[in-house]
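Participant: Predicted structure and sequence below. I'll ask about it afterward.
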Amino acid sequence: MTHDLTALPTPTAAEGLAERAHRDPHRPRFHFTSPGGWLNDPNGLTHWNGVYHLFYQYNPLAPAHHRIHWGHATSQDLVTWTDEPVALVPGTEGPDRDGCWSGVLVDDGGVPTLVYSGRHGDRELPCVATGSADLRHWTKDPANPVIAAPPAGADITAFRDHCVWREGAVWRQLIGSGIRGTGGTALLYESPDLRTWRYVGPLLTGDAAGGGPDDLDWTGTMWECVDLFRVGASDVLVFSAWDEGTTHHPLYWTGRYEGDTFTPEALHRLDYGRRYFYVPQSTLDAHGRRVMFGWLQEGRDDEATAVAGWSGVMSVARVLTEAPDGSLAQAPVPELAGLRRDHVALGSPTLTDGTYARLDAVSGDQLDLEADLRLAPGATARLVVRETPDGAERTVVELTRDAADPARGTLRLRRERSSLDPDVDTEPRYGELPFGPDGGVALRVLVDHSALEIFANGRALTARVYPSRPTEAVGVGIGATGAVTVDRFDAWRMESISEGPRPLWP
């Protein structure tokens, strides 16, 4: 993906990044972050010989998107991570001298192989690197770039990011792009060996004229980080809508992939947080689960991240399944519960119409909260987190069941009072929430300093919050308008997954 480029800092300027990052009170502690500097797209996600490998876009020299490397971390459980040596470093010459951008890892007959976008100037072209058996050492292919140019005669908006899979005797690849004047697209290629590629044509092309950047389901002028896979009875094509350097939101089509085309049936929002869950990547693990990570962008300005020494968070690992309506249902991987400590069970607290109660038994900035609620038609339930004692700062998760159509409602995150800092983003986020006949909602909220992930009846909403009084903004409360029943409320403190600063160059 693209971002405004900044001047490359000297190594001296990078000194202390990890230490500053570790001290920042807004830095998440049970989400994966880079040791310091810059993190963006998840890359090369795979479950290889029983080990999960997460690669990611990384700048170890500054919290700025410039001359991107591939960071690398491994895990046995998708929760706790070990930093590995940096996998890819931009060359001193060649097609990736200005950055090793997003891509994937595939198994080429037992040889781990990366397919990634090498950047040189304003050109982004596919490159290949092969790895050692432990995936710690990588050799770039002398044939790079393996595709010398975008398709001849096509007026495209961009050409980068890769989805690669084996299909019968050949490899197939999707590259994110856009047809100027038309919309975003996924360009399909085919190869016998991952080096010699034949252009097949667009798999699917969107319609950028159907709406505009402010519309929550606008498909953009370019599709970043396309991902094609099957869940249940549907094929799923995930992409992130981009336009002229601006990142918008992740979407996905459900439909049918057959031959050289994808026939779409329905367009869905992947996460209601818009750019706060962006350019996700998934893999099928050895347990048969479709596991996905996304990039949580920052909601504060470049000056603040420069002082903090870091930028960018990886989401927790999510398991994707098919919902009853054919869409994707999302939930944190069950392994995340291994970080839970100090359980508090509130049973079934009584909610009175129009009231709000602080939950004195629950507080913190590293929390896992679960509640089973039942809402009458027209009712609204509110869960408040990161609240200061005086209520000046508070973030509100709001669930509303529609009075006219009780099978539908809204999941809304109200951040207007999440921070007294005028320079951070506090715009609300929202999306549609399905309800069953009894008005039930299974709600889970992960609070990790500035990172917030919400799951309600399989729908996800991700965002960032930056209280100006972070050590005081630890309160939790619950309230309601209309008839709301709380069948269960459980809370846990979450353990940190690392202690102390980590080396920028493991």
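Facilitator: Yes, it's here.

Participant: going forward, measure contacts between C-alpha atoms and count neighbours the same way
Facilitator: OK.

Participant: Residue nearest the middle of this protein, spatially speaking?
Facilitator: Nearest residue to the geometric centre of the chain (CA atoms, centre = their mean): residue 294, 1.6 Å.

Participant: then this one, side by side with the first:
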Amino acid sequence: MSGLTACGCFTGSAVNHRGTATVIYTGVKAATSDRATLRDGAHNFREVQCLATSSDPELRTWRKRERPILQPPEDPLLTGFRDPFLWQDGPHWYLGVGSGQRSQGGRVLLYRSLNLRDWEYLHPLASGDWTGRDSVNPVDSGEMWECPDFFPLGGKHVLLYATAGQVVWETGELDPKELVFHPQKRGVLDHGAYYAQKTQLDAKGNRILWGWIPETRPEAEFSAAGWAGCMALPRVLSLGADGSLAMLFAPEIRSLRAKSCFIPPFESHVPSALVIRALQDVRIQNLSGEFRLNTKYPRSSVTLQDRSGPWWSATLEPKDTSTAKLSVNGKTVDVPIVHQQEFSVHLLLDASVVELICNGKHAFTTRIYRKPDGPLRISLSDSDLAQLDGLEAWQLRPISPDRLTS
């Protein structure tokens, strides 16, 4: 690559502008220290916002604008300038760029335009706080926000960004006059291996979330495998009754379902032997399956195991009146609870990836590189079996016969 993207490019956004596909993205090239916006301790890079268009119906050919549409602010405290997102309101386009200031915190810089090419800087749309830690990478210390996204949902606005080792969501109000976002609720989008989140609207007006699943194994291993990273399954976002962000796997995933098993909710007089026998019939072959199960709160757990023992497990147990501990494969996080009477688990498994959504709000994506010894089965303790309130399982068809699994 050369020119504006001599050292690569970062994420951006695509829109339909008067019938023309238009992408605004971040270009990266080497720079002197005084001109750099991105420093890794050994290299200095400058980030600018670029534009490309395509009239090709298949989007195979693009025309790239030779000059940047946005230069970074001349701010010596600037910690980054990348990952633009767009929205339109009346004749104006608005563009947010992930940024931040050293020893202050991450922020989203807001710009306005009538034609997507000439931009006026307004002010920060939203700002955060520095963690107080020093780090070569300002994203790790909360001094830079990466991959921001901003959109209306359920009568509120939602801001997504990545910083300090987490992908964060915030819901709140956008002041229509001041164009400043005021958050009211905050949480973690996914507690596991999940990054570079991005949303879109589908044909039905649903807000669809996409994400990238990075590797959690050593670099030498994925270099030897010849591939690294994959896309998460799409999720549909909504606003919960308490104003928090809720999510479900997109219904289109159902088209991958094959053989199924169903255990309906049962009364206490049903012999547990029947349930045990039904559970023994639940087997997932070829590391490709889906599970949905409900158990009664407050403490619940579920395990997938092979002939060698546990392969994946999740446990939810109360910590106090408003918080529960969610543990997945040994990693524990605190999640809020609102008088929850049921532990709802929706699990999708594809090769080394396990995606979990708990109670429609708490996501946890896991990478597991140990190939199972035989088919995977559901294992429940006697206490969890007594709390079981229904289970569904499907063998899934892989999207391709030659998918990368190791």
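Facilitator: All right, it came through fine. Remember, predicted model here, so these are calculated numbers, not experimental data.

Participant: Superposed, how do the two chains score by TM?
Facilitator: The TM-score (TM-score structural alignment, normalised by the length of structure 2) is 0.85; 376 aligned residues with a CA RMSD of 2.7 Å.

Participant: Map the residue nearest to the centre of structure 1 across to structure 2 for me.
Facilitator: Per TM-score structural alignment, the equivalent position to residue 294 of structure 1 in structure 2 is residue 211.

Participant: Could you count how many residues lie near the closest residue to that match other than its chain neighbours?
Facilitator: Leaving aside its sequence neighbours, residue 211 of structure 2 sits nearest to residue 197 (CA to CA, 6 or more residues apart in numbering; 4.4 Å). Neighbour count for residue 197 of structure 2, taken as other CA atoms under 10 Å: 22.

Participant: what does residue 153 of structure 2 give?
Facilitator: Neighbours of residue 153 of structure 2 using other CA under 10 Å come to 16.

Participant: which position in structure 1 aligns with it?
Facilitator: Per TM-score structural alignment, residue 153 of structure 2 is aligned with residue 231.

Participant: list the contacts for the match of residue 294 of structure 1?
Facilitator: 194-198, 231-234 (CA atoms under 8 Å, 6 or more residues apart in numbering).

Participant: Kindly give a single ChimeraX line that selects the buried subset of those residues.
Facilitator: To isolate the buried members of the contacts of residue 211 of structure 2 in ChimeraX, using 16 or more other CA atoms under 10 Å:
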select :194,195,196,197,198,232,233,234
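
Participant: any idea which of the contacts of residue 211 of structure 2 is closest to residue 115 of structure 2?
Facilitator: residue 198 (23.1 Å; CA to CA).

Participant: Distance of that closest one relative to residue 21 of structure 2?
Facilitator: 18 Å (CA to CA, to the nearest Å).

Participant: again, but for residue 105 of structure 2
Facilitator: 34 Å.

Participant: Settle it for me: which of the two has more neighbours?
Facilitator: Ranked by neighbour count (other CA under 10 Å), residue 105 of structure 2 and residue 21 place residue 105 first, with 23 against 17.

Participant: Show the contacting residues for that one.
Facilitator: Residue 105 of structure 2 touches 127-131, 142-144, counting by CA under 8 Å, 6+ apart.

Participant: got it, and residue 408 of structure 1?
Facilitator: So residue 408 of structure 1 contacts 401-402, 432-435 (CA under 8 Å, 6+ apart).

Participant: tell me how far stretch 117-130 of structure 1 is from the chain's mean position?
Facilitator: 23 Å (CA atoms, centre = their mean, to the nearest Å).
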